[in-house]
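In: following is a predicted model, sequence given first.
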Amino acid sequence: LSSMKQRLGARPVLMQWPMGQEDEFRGIIDLVSMKAYTYGNDLGTDINEIEIPAEYQGVAAEWHEKLVEAAADLDEDVMMKYLEGEEVTEDELKNAFRKGTISLDVTPVFLGSALKNKGVQLLLDAVVRYLPSPLDVPPIKGLTPDGGEVERTPDAEGPLAALAFKIMADPYVGRLTFVRVYSGALKAGSYVYNSSKGKKERVGRLLRMHANHREEVEELLAGDLGAVVGLKDTVTGDTLVGDGDEPIVLESIDIPEPVISVAIEPKTKADQEKLAMALSRLAEEDPTFRVHTDPESGQTIISGMGELHLEIIVDRLKREFKVDANVGQPQVAYRETITRMVDVEGKFVRQSGGRGQYGHVKIKAEPLPRGGGFEFVNAIVGGVIPKEFIPAVQKGIEEAMQSGPLIGFPVVDVKVTLYDGSYHEVDSSEMAFKIAGSMAIKEAVQKGSPAILEPIMRVEVTTPEEYLGDVIGDLNSRRGHVLGMEARGNAQVISAHVPLAEMFGYATDLRSKTQGRASFVMFFDHYAEVPKQVQEKLLKH
């Protein structure tokens, strides 16, 4: 409880007391009703309500008193009874805590063992008793196509407004779309309009999902959660309204960007197609999971919210889709560039009987600032190279820059000026000038003191103050450059630039250094030249 106060800034109120701990945990004392509950088996199905055993009566009375004090702070009627020494009833306590929970003034704390299914039933009863029902929540707000704001109240007779919050691939019924109905009624067999996509869809069947079974229903009313069979284009975050009703878009679900990526490949060639299909199904289900093919390395890259997230994805591939896959680190998308200006020429001459090939160019190549990309300047005067051959020279240069001389990554941040050359009236062709341009830029990069560039990520770490030194030390050891820090509540936010190559495994390392209490976000910022020792290491590989 003290940890919840310090770390979360919450006001926890203990609602139950355990009878025994760990493997001797045998029951729960409800401090509101002052009754005890014991379990006759490890399935949690045999629950017995009994009087509080004598050895726990003292501690239960002490915590019940604290509970009444907390309730007195939340409700004036309870406060008056408490001050006058009258007994506060069970219902009065429950009503006070419901009011305090909805207003976020207190946080009721319950206990149990999920493994043995003990305490779960009491927790679910408390969810119904203390948490807000749809009627306690303010009307949901949405936007009309013209940008106006409208409200939808939780009224089953009102116009339909529902939000799709999860997609699941079911082996028996196919694609299930989980929805929360905020207003109106969603009926089986009806047509709905997806106002996020601008498409009309037909609702097939409606299911109410239970833990280990599902119940088919004819309609879902305002406040209900359920699953829809038959929606093809609806994805997480889409809004459904009645066909013919005013289209509105409810606040969509904010999907965070993935922070970690790994390469994946099937263990056998036969699984290649199954892997692609399985990954697309999983990406459809989970909007925080992304799949793409790296155009440079050709690897399939999967991205998610952390290493555990991706481990679960790989486990699901094996269990649900029967696809075995190898997972490794992805190749970092390096770049190459030049560091000084060079002047070179490229000459392609071939005579093989009949018409030959002739192309001759002179170029200057100079480095551009980071992020400058590629710039081509045509400085030809006097027609020394006919203008119809200039695009071929540029194309040859651009194609040759797709693979650098050091480690085969694209060459960037270079300005090329074509200033001279010569041609042959018969033998010159577009192909000859393209090859000449390609030869020239390859020589220019070799002579221009080539360097490797690496992607630098902007990393923001949110950590409790006591771990600040460890987190900064770890970022420095990853060749990171700390940009600044700011206090946010009782935590510190560290901003830093860190090379992507050093960030693999960071999620796990950060968790272990901070007892799982720190988090981070990461996004691409810029490319920078790698240090000499890192470049030497890359060249050896």
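Out: It's in. Numbering: from 1, shown residues only.
In: drop to CA atoms for contacts and neighbour counts, all remaining ones
Out: Will do.
In: which parts of the stretch 151-300 of the chain are strands?
Out: Using DSSP state E, counting those that start in this stretch, the strands of the stretch 151-300 of the chain run over 161-170, 174-183, 185-187, 191-194, 199-202, 205-209, 214-217, 219-221, 225-229, 239-242, 249-250, 260-266, 290-293, 300-304.
In: relative to residue 413, which of those strands is closest?
Out: When the strands of the stretch 151-300 of the chain are compared by CA to CA, strand 290-293 sits nearest residue 413, at 24.5 Å.
In: now do the buried residues in that closest one.
Out: 290, 291 (16 or more other CA atoms under 10 Å).
In: what does that strand contact?
Out: Applying CA atoms under 8 Å, 6 or more residues apart in numbering, the contact partners of strand 290-293 are 258, 279, 280, 283, 299, 300, 301, 302, 303, 304.
In: with respect to residue 412, which of those residues is nearest?
Out: For these, the nearest to residue 412 is residue 299 (21.8 Å; CA to CA).
In: please report the distance of the residue lying closest to residue 402 once chain neighbours are set aside from residue 296.
Out: Using CA to CA, 6 or more residues apart in numbering and skipping the chain neighbours, the partner closest in space to residue 402 is residue 410 (4.2 Å). To residue 296, residue 410 is 9 Å away according to CA to CA, to the nearest Å.
In: ok, now residue 317?
Out: 25 Å.
In: comparing the two, which residue is more hemmed in?
Out: Ranked by neighbour count (other CA atoms under 10 Å), residue 317 and residue 296 place residue 317 first, with 19 against 15.
In: wait, that one sits on residue 324?
Out: Yes - when contacts are counted by CA atoms under 8 Å, residue 317 is listed as touching residue 324 (7.1 Å).
In: longest strand in the chain, by residue count?
Out: In the chain, taking DSSP state E as the definition, the longest strand is strand 451-464.
In: got another one to weigh against that:
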Amino acid sequence: MNAISYMIVLDFVGKVFKIVHDKQRGALTLVRVFRGELKKGSRLITTRNTSEVVNKLYEPLADEYREISSVPGGDVAICAGLKHTVTGDLLTSTASALKGAQKRLQKILKLPESGAKVEEHSSKDGDTDADATLVNEIFATEPQIPDAVYFCSIEPPSLSTQNAMEAALKQLQREDPSLRVNYDSVTGQTVLGGMGELHMDIVKSRILTEYKIEVDLGPLQIAYKETIEEPAMDSFQVEKEIAGSKQSVSITLELLREHKEPFSLDKSGENAANLNTVRPRMLHVIRKGALSALDRGPRVGGQVVDTQVRLHNITIGRGTADSFVMAAAAQCVQKILTTAGTRLLEPIMALEIVAPSERISAIIADLSRRRATINEVRPKSEQNKLICVNAPLAELSGYSSVLRTITSGTASMTMQPCGFSNMNSNDEVRAIQRAQGFE
């Protein structure tokens, strides 16, 4: 069976591949219709379980839009009136249709049900592995967006344009999910996260040209992450009187190296009795507070990853507010991180460089000074070779210009994130100095 035959199990399915903002029509969503017919006035379900209504349908004709009443499968349409969709969303007729389609398809392929994704299994004829991979691709309802590797602050020219800037950033985020916008409660700044220097320049340029706001961007900072080296456990106890009400919490948490589950409970005999008395709602509050503390590490303020918070014991005074418990859990995690310390993880980029054969030695020599790992050098054509490299982002600032200089403009390059890597102590010191503005 092919991908088209798989799609018959859904009544309607479409993929949002682009969003543009029109001055007269507002946000316009470009949808590729995979299955079924999209009609004006249709009610659709988005990836985020929100309901959308297609107010108007347009057929794209170069830079002109012609209003139409319906779009058949296999065609592209422009939808007006969708408020919650973002680039990469999957649209279906109903939420139950998507789940039902997955179950029926798994039965056809004789694969076990496993929630949102299907695990790959081997078979004698080798078809099952390919089928399982295809099912995973079809039902990948959320776009896979890599983590931001750069961040910087963004400020409006005046307080009167603050709301306009925030509205512009929301619209840009709908168009480009790789753009991250956060509010830093410590510095009181709006922080942008993106995929590179050019990405940030384009965002600034679009805000200026399309929204007429002369925003200022702060210096670009590399988005380092942090992680713990060894498991660490500590307790935190706090008592205060707020508005005549006594608030008290005593909590014991442990941080572990773990890649999957971010929060767990200690099921040992000595703590099971205590944790069994904690209500599920309160466990949710504790979890939220503890995990929020992992958003900002003690060294450079990077997100703490590959770390699990384990709750061992907690005693909550009568009448203690949920916000007080949440704050106590967060402070306990911060105390452990500060005491035990963390290690920095730096973003690594995968580069593919195509250059003439006579320029390869000069390129490799320059990359070796940038702490790069040369994975492969192979022929690309009669005159050119392809170099596959992994290199730290910190060493690649302005590298495209350097590459053009080395090769006299004869080389081309592509670069994309490929994860994070541990740093040695010397590189860590330089990274911290750079983040603090001392380098």
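Out: All right, it came through fine. The shown structure was predicted, so the numbers you read here are calculated from the model rather than taken from an experiment.
In: TM-score for these two?
Out: The TM-score (TM-score structural alignment, normalised by the length of the second structure) is 0.57; 323 aligned residues with a CA RMSD of 4.8 Å.
In: what do we get in the first structure for residue 409 of the second structure?
Out: For residue 409 of the second structure, the aligned residue in the first structure is residue 516 (criterion: TM-score structural alignment).
In: thought residue 507 was touching its match, still the case?
Out: No - applying CA under 8 Å as the test, residue 516 of the first structure and residue 507 come out as separate, 9.5 Å apart.
In: about what we covered before: distance from the longest strand of the first structure to the second structure after superposition?
Out: Here the mean offset of strand 451-464 of the first structure against the second structure after fitting is 2.0 Å, by mean CA distance after the TM-score superposition for the first structure.
In: for that strand, name the packing helices and strands.
Out: With contacts taken as 3 or more CA pairs under 8 Å, 6 or more residues apart in numbering; DSSP states H and E, strand 451-464 of the first structure sits against strand 335-337, strand 491-499, strand 519-529.
In: quick check, distance from that strand to the centre of its chain.
Out: 17 Å (CA atoms, centre = their mean, to the nearest Å).
In: relative to the second structure, which residues correspond to it?
Out: Using TM-score structural alignment, strand 451-464 of the first structure lines up with residues 343-356 of the second structure.
In: picking that back up, what about the match of residue 409 of the second structure, how many residues nearby?
Out: Other residues close to residue 516 of the first structure by other CA under 10 Å number 13.
In: dump the residue contacts of it.
Out: residue 510.
In: how near is it to residue 500 of the first structure?
Out: Counting by CA to CA, the gap from residue 516 of the first structure to residue 500 of the first structure is 22 Å.
In: for the aligned residue in the second structure for residue 359 of the first structure, which three-state class applies?
Out: Under the alignment (TM-score structural alignment), residue 359 of the first structure maps onto residue 249 of the second structure. Recorded secondary structure, residue 249 of the second structure: strand (DSSP: H, G, I helix; E, B strand; the rest coil).
In: count of neighbours near residue 249 of the second structure?
Out: Counted with other CA under 10 Å, residue 249 of the second structure comes out at 22.
In: could you report the neighbour count for the nearest residue to it once chain neighbours are set aside?
Out: Closest residue in space to residue 249 of the second structure, ignoring its immediate chain neighbours: residue 316 at 4.7 Å, by CA to CA, 6+ apart. Using other CA under 10 Å, residue 316 of the second structure is surrounded by 17 other residues.
In: so what's residue 316 of the second structure up against?
Out: 248, 249, 250, 325.
In: now do the same contact list for the first one.
Out: Taking CA under 8 Å, 6+ apart as the definition of contact, the neighbours of residue 248 of the second structure are 237, 238, 239, 240, 316, 317, 320.
In: swap in residue 410 of the first structure?
Out: Contacts of residue 410 of the first structure by CA under 8 Å, 6+ apart are 334, 335, 336, 401, 402, 403, 404.
In: aligned counterpart of the last one in the second structure, please.
Out: Taking TM-score structural alignment, residue 404 of the first structure has residue 297 as its aligned residue in the second structure.
In: I'd say that match and residue 226 touch.
Out: Yes - at 6.3 Å, residue 297 of the second structure and residue 226 qualify as touching, with contact defined as CA under 8 Å.
In: more crowded one of the two?
Out: Neighbour count, other CA under 10 Å: between residue 297 of the second structure and residue 226, residue 226 has more, with 27 against 24.
In: can you give me the strands in the stretch 1-150 of the first structure?
Out: Using DSSP E, counting those that start in this stretch, strands in the stretch 1-150 of the first structure cover 12-14, 16-19, 27-30, 35-39, 47-50, 107-109, 140-143, 149-152.
In: so which of those is the most surrounded?
Out: For these, the largest average neighbour count (mean count of other CA atoms under 10 Å) is found in strand 27-30, namely a mean of 23.
In: so which bit of the second structure is that one matched to?
Out: Using TM-score structural alignment, strand 27-30 of the first structure finds no match anywhere in the second structure.
In: if you count contacts, what does that strand end up packed against?
Out: Strand 27-30 of the first structure packs on strand 16-19, strand 35-39, going by 3+ CA pairs under 8 Å, 6+ apart.
In: again, only using 10 Å
Out: strand 16-19, strand 35-39, strand 47-50, helix 54-74 (3 or more CA pairs under 10 Å, 6 or more residues apart in numbering; DSSP states H and E).
In: how much space between the residue of the second structure positioned farthest from its centre and residue 319 of the second structure?
Out: Within the second structure, the residue lying farthest from the chain centre (CA atoms, centre = their mean) is residue 244, at 43.1 Å. Here residue 244 of the second structure is placed at a distance of 11 Å from residue 319 of the second structure (CA to CA).
In: nothing else from me, thank you.
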